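Engineer: Mind folding the following:
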Amino acid sequence: MPKATPDTPERIRAADGWHDPAEKLLFERLADLPPGHPAKEQIRNDLVVRHQGLVARLARRFLNRGETLEDLLQSGNVGLVKAIDGYDVARGHAFTAYAVPMILGEIKRHFRDTGWAIHVPRRVQNLKMLVHAACEELGQRLGRRPSPQELAYELDVTVEEAEEGLAADEVYSCLSLDAMISEDNDRRDDSAVAQPDTDLELVVERITLWPLLNELPEREREVLLMRFFGNETQTEIATMLGVSQVHVSRLEAKACGELRRHMQAA
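Structural biologist: Now for the predicted structure:
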């Protein structure tokens, strides 16, 4: 009879779901310390240093969009600290699956707050968004750019406020955070032209899909979230979870097949 292979640290780590056992100990110690304990800040700093590679990788996706890498890293680290403070190690979820959406959210918030040619108050920024949306809707209905008076009537604001929103819209400049920009920036601007909304066909599928995600095993759900919402590659996910790329591929295929089966049954 062949002898059973004893569990190595690598086996224990893969089964436990932690690529670095020392990192889990840091999170457990952080959770055990009472608020205000002097050691909490040092542990938080250690965790921040450990995840600088993740922040840098996510921040580089937004280069060449008008913001420096330093600013993007700073915003990403704000999201990282929030993720560290809000993470519950007792739930057993992979920290990276929890942290990636928060880091991306802070980077995108940085663009929303700083993507202006001049600084304007938050009230005017909100007014700008209302006026911009109303301009597009009225422009489609009227076949021309609406006047400040028409915007004021549509939004139930004063003409002065409509003009203020229009002025803010003119100084605002921001590239899409979701669309890839070509190197020569040779793109046609079709933003003011009505186009069929193909996403409407997916509404029912999305409504059906979300509850099904919660029924998947935890590890398969984490892989799908990192793969399709965090835009991570299978290799990157494998590194984060401490497993092989082949294993990640199998988990992804199994989860997608299960979701597809339930969607077809519905």
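Engineer: C-alpha only now, for contacts and for neighbours.
Structural biologist: OK.
Engineer: what residues does stretch 38-57 touch?
Structural biologist: If you take Cα atoms under 8 Å, 6 or more residues apart in numbering as the criterion, stretch 38-57 is touched by 23, 26, 30, 33, 73, 76-77, 80-81, 84, 103.
Engineer: Tell me the buried residues in that stretch?
Structural biologist: Residues of stretch 38-57 classed as buried: 40, 43-44, 47-48, 54-56 (neighbour count, 16 or more other Cα atoms under 10 Å).
Engineer: Out of the contacts of stretch 38-57, flag the one nearest to residue 207.
Structural biologist: residue 103 (25.8 Å; Cα to Cα).
Engineer: And the one helix or strand the closest one maps to, what does it pack against?
Structural biologist: Residue 103 is part of helix 95-114 when elements are defined by DSSP states H and E. If you count contacts as 3 or more Cα pairs under 8 Å, 6 or more residues apart in numbering; DSSP states H and E, helix 95-114 packs onto helix 52-59, helix 69-86.
Engineer: distance between that helix and the chain's centre?
Structural biologist: Relative to its chain's centre, helix 95-114 lies at 5 Å (Cα atoms, centre = their mean, to the nearest Å).
Engineer: Now do it against helix 69-86, angle only.
Structural biologist: Counting by axes from the mean of the first three to the mean of the last three Cα atoms, to 10 degrees, helix 95-114 lies at 130 degrees to helix 69-86.
Engineer: One more, please, to line up against the first structure:
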Amino acid sequence: MTLAVRHSTAAAAAADARATELVNTMAALPLGHPDRPRLRGQAIEAWMPMAKRLTRRYANRGESFDDLLQTAAIGLIKAVDGFDATRGVDFVGYAIPTILGEIKRYFRDKAWTLRIPRRLQELRLAIAAAQADLSHDLQQAPTVADVAGRLGVSEEEVLEAMEAGHAYRAVSLSAPLGDGEDSAISDTLAAEEAGYARAELNVALPPALASLDNRERRIVVQYFYGNQTQACIAEQLGISQMHVSRLLSRALKNLRGQLSEAG
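Structural biologist: Take a look at the predicted model:
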């Protein structure tokens, strides 16, 4: 790793430490404390780079980047105001789902049809072919892990492409079920709101993350939400990349177990 990269990594780590200190200090103060508004403003400003990084994931999908960034900032403000350090989850682990949830709600409420990135379109086609091949080879329906292994991508990328497929074509809820049918698609919809499952996951995820030790939790958050490579994380923690990989695998196994029990 070059000296410039090392310097950049150290600077980023120092900035994150300072931002964490600000939000923890603010959260520890009572609501009426005179220093709280000042610390709140500084904490929001310190964490805005993270909000920008998360916003870039949703760029080029037909919505203005500035509008998306403003939405992410709203999510960040909600995270800063709602953070409780006594729950055992660090701020990043709490803030990232809050910000991403706000962005996804923006698309749900404001965007009629998402423009699917080409890489997801191509991956979606590859997934369909891999599923067909694996079904023949395994003589059973392949899992997400099976498909990810066959294509050499992460399970998260497979799930993202599969989810993107649902936005491929919009159909009116008033459309008839079939030729000559009097019933519309809306008549078949269950009364249960689809957001309930997402809300339950948002409740279950923080305790699941809290079950990990500090190092495992940091690795999970930086890898999946901070878009950092295993090599970069290893450099920050002072351990080997292989060790990071082992810790990440163990943490994901524990998280799956926690979420399975919660469900």
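Engineer: Could you get me the TM-score between them?
Structural biologist: Scored by TM-score structural alignment, normalised by the length of structure 2, the superposition of the two chains gives a TM-score of 0.50; 174 aligned residues with a Cα RMSD of 4.5 Å.
Engineer: Counting neighbours, which bits of the helix holding residue 103 of structure 1 end up buried?
Structural biologist: Buried-residue list, helix 95-114 of structure 1, by 16+ other Cα under 10 Å: 95-104, 106-108, 110-111, 114.
Engineer: Now that you've got the contacts of stretch 38-57 of structure 1, can you turn the buried subset into something I can paste into ChimeraX?
Structural biologist: A single ChimeraX command selects the buried members of these (16+ other Cα under 10 Å):
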select :23,26,30,73,76,77,80,81,84,103
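Engineer: now the contacts of stretch 38-57 of structure 1 in a markdown table, with distance to residue 260 of structure 1?
Structural biologist: Shown next, in a markdown table, are the contacts of stretch 38-57 of structure 1 (distance: Cα to Cα, whole Å):
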| residue | distance to residue 260 of structure 1 |
| --- | --- |
| 23 | 35 |
| 26 | 39 |
| 30 | 40 |
| 33 | 44 |
| 73 | 38 |
| 76 | 34 |
| 77 | 37 |
| 80 | 33 |
| 81 | 36 |
| 84 | 34 |
| 103 | 30 |
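Engineer: Just flag the most distant two among the contacts of stretch 38-57 of structure 1.
Structural biologist: Top of the distance list for the contacts of stretch 38-57 of structure 1 (Cα to Cα): 33 and 73, 28.3 Å.
Engineer: what helix or strand is the closest residue to residue 232 of structure 2 other than its chain neighbours on?
Structural biologist: For residue 232 of structure 2, ignoring the flanking residues on the chain, the nearest one in space by Cα to Cα, 6 or more residues apart in numbering is residue 9 at 7.9 Å. Assigned by DSSP H and E, residue 9 of structure 2 belongs to helix 3-28.
Engineer: Report all helices and strands that that helix contacts.
Structural biologist: When contacts are defined as 3+ Cα pairs under 8 Å, 6+ apart, helix 3-28 of structure 2 packs onto helix 36-56, helix 230-237.
Engineer: got the angle between the helix or strand following the last one and helix 230-237?
Structural biologist: Past helix 230-237 of structure 2, further along toward the C-terminus, the next helix or strand under DSSP H and E is helix 241-262. With the same axes, to 10 degrees as the criterion, the two stretches helix 241-262 of structure 2 and helix 230-237 enclose an angle of 100 degrees.
Engineer: And the contacts of helix 241-262 of structure 2?
Structural biologist: Residues from elsewhere that reach helix 241-262 of structure 2 (Cα under 8 Å, 6+ apart): 201, 204-205, 208-209, 212, 216-217, 219-220, 230-231, 233-234.
Engineer: And that helix, what's buried?
Structural biologist: Going by 16+ other Cα under 10 Å, helix 241-262 of structure 2 has these buried residues: 241, 244, 247-248, 251-252, 254-255, 258.
Engineer: Adding distance to residue 225 of structure 2, write the residues you listed out as JSON lines.
Structural biologist: Output for the buried residues of helix 241-262 of structure 2, formatted as JSON lines (distance: Cα to Cα, whole Å):
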{"residue": "241", "distance to residue 225 of structure 2": "18"}
{"residue": "244", "distance to residue 225 of structure 2": "16"}
{"residue": "247", "distance to residue 225 of structure 2": "16"}
{"residue": "248", "distance to residue 225 of structure 2": "13"}
{"residue": "251", "distance to residue 225 of structure 2": "15"}
{"residue": "252", "distance to residue 225 of structure 2": "14"}
{"residue": "254", "distance to residue 225 of structure 2": "18"}
{"residue": "255", "distance to residue 225 of structure 2": "15"}
{"residue": "258", "distance to residue 225 of structure 2": "19"}
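Engineer: ok, which stretches of the stretch 101-250 of structure 1 are strands?
Structural biologist: Using DSSP state E, counting those that start in this stretch, no strands are found in the stretch 101-250 of structure 1.
Engineer: could you pull out the helices for it?
Structural biologist: Remark: helices assigned in the stretch 101-250 of structure 1 by DSSP state H, counting those that start in this stretch are 122-142, 148-155, 159-171, 203-214, 218-224, 234-241, 245-265.
Engineer: Output the contacts of helix 241-262 of structure 2 in JSON lines, with distance to residue 84 of structure 2 and neighbour count appended to each entry.
Structural biologist: What follows is the contacts of helix 241-262 of structure 2, written out as JSON lines (distance: Cα to Cα, whole Å; neighbours: other Cα atoms under 10 Å):
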{"residue": "201", "distance to residue 84 of structure 2": "18", "neighbour count": "14"}
{"residue": "204", "distance to residue 84 of structure 2": "16", "neighbour count": "17"}
{"residue": "205", "distance to residue 84 of structure 2": "15", "neighbour count": "18"}
{"residue": "208", "distance to residue 84 of structure 2": "16", "neighbour count": "19"}
{"residue": "209", "distance to residue 84 of structure 2": "15", "neighbour count": "26"}
{"residue": "212", "distance to residue 84 of structure 2": "18", "neighbour count": "18"}
{"residue": "216", "distance to residue 84 of structure 2": "20", "neighbour count": "21"}
{"residue": "217", "distance to residue 84 of structure 2": "17", "neighbour count": "23"}
{"residue": "219", "distance to residue 84 of structure 2": "21", "neighbour count": "23"}
{"residue": "220", "distance to residue 84 of structure 2": "20", "neighbour count": "22"}
{"residue": "230", "distance to residue 84 of structure 2": "29", "neighbour count": "19"}
{"residue": "231", "distance to residue 84 of structure 2": "31", "neighbour count": "16"}
{"residue": "233", "distance to residue 84 of structure 2": "26", "neighbour count": "20"}
{"residue": "234", "distance to residue 84 of structure 2": "28", "neighbour count": "17"}
